[in-house]
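When you get a sec, could you give me coordinates for this:
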Amino acid sequence: MNQHATGHGAGDGDRTPNRLIDETSPYLLQHAWNPVDWRPWGPEAFEEARRRDVPIIVSIGYSTCYWCHVMERESFEDPSVAELMNRDFVCIKVDREQRPDVDEIHMAACQIYTQATEGRPSGGWPLNAFLNPDTLEPFLVGTYFPPEPAYGRPSFKQLLQNVATAWGTQREEIAAQGGRIAALVREQL
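Predicted structure coming up:
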């Protein structure tokens, strides 16, 4: 892969690319040098999450999305956030232009989840969903999460810590919530 195609190169120092480096999507290539161990959507990522018994984070966006770039800069480039993501989750990056099917399902889940938790449906990009690795059902879905608590939302780091803790202590509740969201998505689509 031509390093100039990713927008990174000689100035990257010790950085090494993640699993997106061989992808063709400009959006995925923009994230190929993040310290997050991003993987493309597919069975290898799902199997790894099941093997490790950790939830999946699916982050969906597109190359010209302003808030996608903001969240990348604030969170996905932060080594401490990347460490949490890599340790406690399998991380998948999706280009909505390349996989509109994946985007449609998770956007519907986001609108259902925010209707239930915030009293109104909302959505947008980046779209960040936490999935049960056994069912691939989303159990928590949102859009932009700030690096510090703001806009009535926890920081992204707090959210990661809370989800990882809940995964270890509230698995049945998480599975049930994912099942409810998935059933409503199936009704809607």
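
can we go C-alpha only for contacts and neighbour counts from here?
Noted.

Which of the helices or strands spans the nearest residue to residue 106 once chain neighbours are set aside?
Closest residue to residue 106 apart from its sequence neighbours, by C-alpha to C-alpha, 6 or more residues apart in numbering: residue 129 at 7.1 Å. Using DSSP states H and E, residue 129 maps to strand 127-131.

Let's compare: structure for the following, please.
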Amino acid sequence: MKKEKLNKYLIPVFLCCFLGLGACGHKYEQSKTLTEYSKRDNKELTGLYFYPTTIRMLAKILGDENGQSLKEIEKARLYFSWSDEEENVRETLKSFKSGIKEEGFEMLMQMNSSGNKIDIFMLDKETDDYVIFVDGEQGTFVLEILGNLSPNAIRDISKLDMNKMMDIFELEAPKDENTTDTLQTDSL
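Next up, the predicted model:
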């Protein structure tokens, strides 16, 4: 009798806890398309990942002493290409766009700026997910931002000094040349 009473209460409590934890796990989930791509071995695009502490540090470096301008961004990831094989990169971007559309992302904005074509997609959920495609003269990249970006946050971000960020991430394409160390000795 006691067992039946115990099971009668434990099962619903356990079920509620399980559903609650399951819902929490999906709150911070990024695009499945981009996540699956990041797990692949052969990739045309290189990825950089940004987490809350890195994002706050980046905001401070860019001129926000309190680190508040990017506080609504929980995670971000940037995919870019070193490859000269534009056809493969464009195919990858095409698959990204079709994949995120299948996930429910909607086109938020499309614009051309300084020779760059910019497409912004958004998935509206408790914590919004933005995927930004930039294709232009200076390169091609995809930026995913997980967070709720208010108009104030966008205004604060636009005030940051992006030249400092370019200095921080002085990334150069890997050289294909095979270099070897040589040892020179002077004879006595």
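
TM-score for these two?
In this superposition the chains share a TM-score of 0.25, using TM-score structural alignment, normalised by the length of the second structure; 85 aligned residues with a C-alpha RMSD of 5.6 Å.

circling back to that earlier point, how much space is there between the residue nearest to residue 106 of the first structure and residue 167 of the first structure?
14 Å (C-alpha to C-alpha, to the nearest Å).

the more surrounded of those two?
A count of neighbours by other C-alpha atoms under 10 Å puts residue 129 above the other of residue 129 of the first structure and residue 167, at 23 against 19.

Surely the more buried one touches residue 90?
No. Residue 129 of the first structure sits out of contact with residue 90 when judged by C-alpha atoms under 8 Å, with a separation of 11.8 Å.

residues shared between the contacts of the two?
The contact sets of residue 129 of the first structure and residue 90 overlap at residue 57 (C-alpha atoms under 8 Å, 6 or more residues apart in numbering).

Where do the strands of the second structure begin and end?
Counting by DSSP state E, the second structure has strands at residues 46-50, 73-80, 106-113, 116-123, 129-136, 139-147.

Pick the most buried one from these.
Mean neighbours per residue, mean count of other C-alpha atoms under 10 Å, is largest over these for strand 129-136, with a mean of 22.

before we move on, back to that, let me know which of the strands of the second structure is the nearest to residue 157 of the second structure.
strand 73-80 (10.9 Å; C-alpha to C-alpha).

Counting by contacts, list what the closest one packs against.
When contacts are defined as 3 or more C-alpha pairs under 8 Å, 6 or more residues apart in numbering; DSSP states H and E, strand 73-80 of the second structure sits against strand 46-50, helix 52-61, strand 139-147.

ok, now with 7 Å
strand 46-50, strand 139-147 (3 or more C-alpha pairs under 7 Å, 6 or more residues apart in numbering; DSSP states H and E).

mind checking how far the nearest residue to residue 118 of the second structure once chain neighbours are set aside is from residue 117 of the second structure?
Leaving out its chain neighbours, the residue that sits closest to residue 118 of the second structure by C-alpha to C-alpha, 6+ apart is residue 134, at 4.7 Å. Between residue 134 of the second structure and residue 117 of the second structure the computed distance is 6 Å (C-alpha to C-alpha).

before we move on, what about residue 27 of the second structure?
Taken as C-alpha to C-alpha, the span from residue 27 of the second structure to residue 117 of the second structure is 30 Å.

Show the contacting residues for residue 140 of the first structure.
By C-alpha atoms under 7 Å, 6 or more residues apart in numbering, residue 140 of the first structure lies in contact with 113, 129-130.
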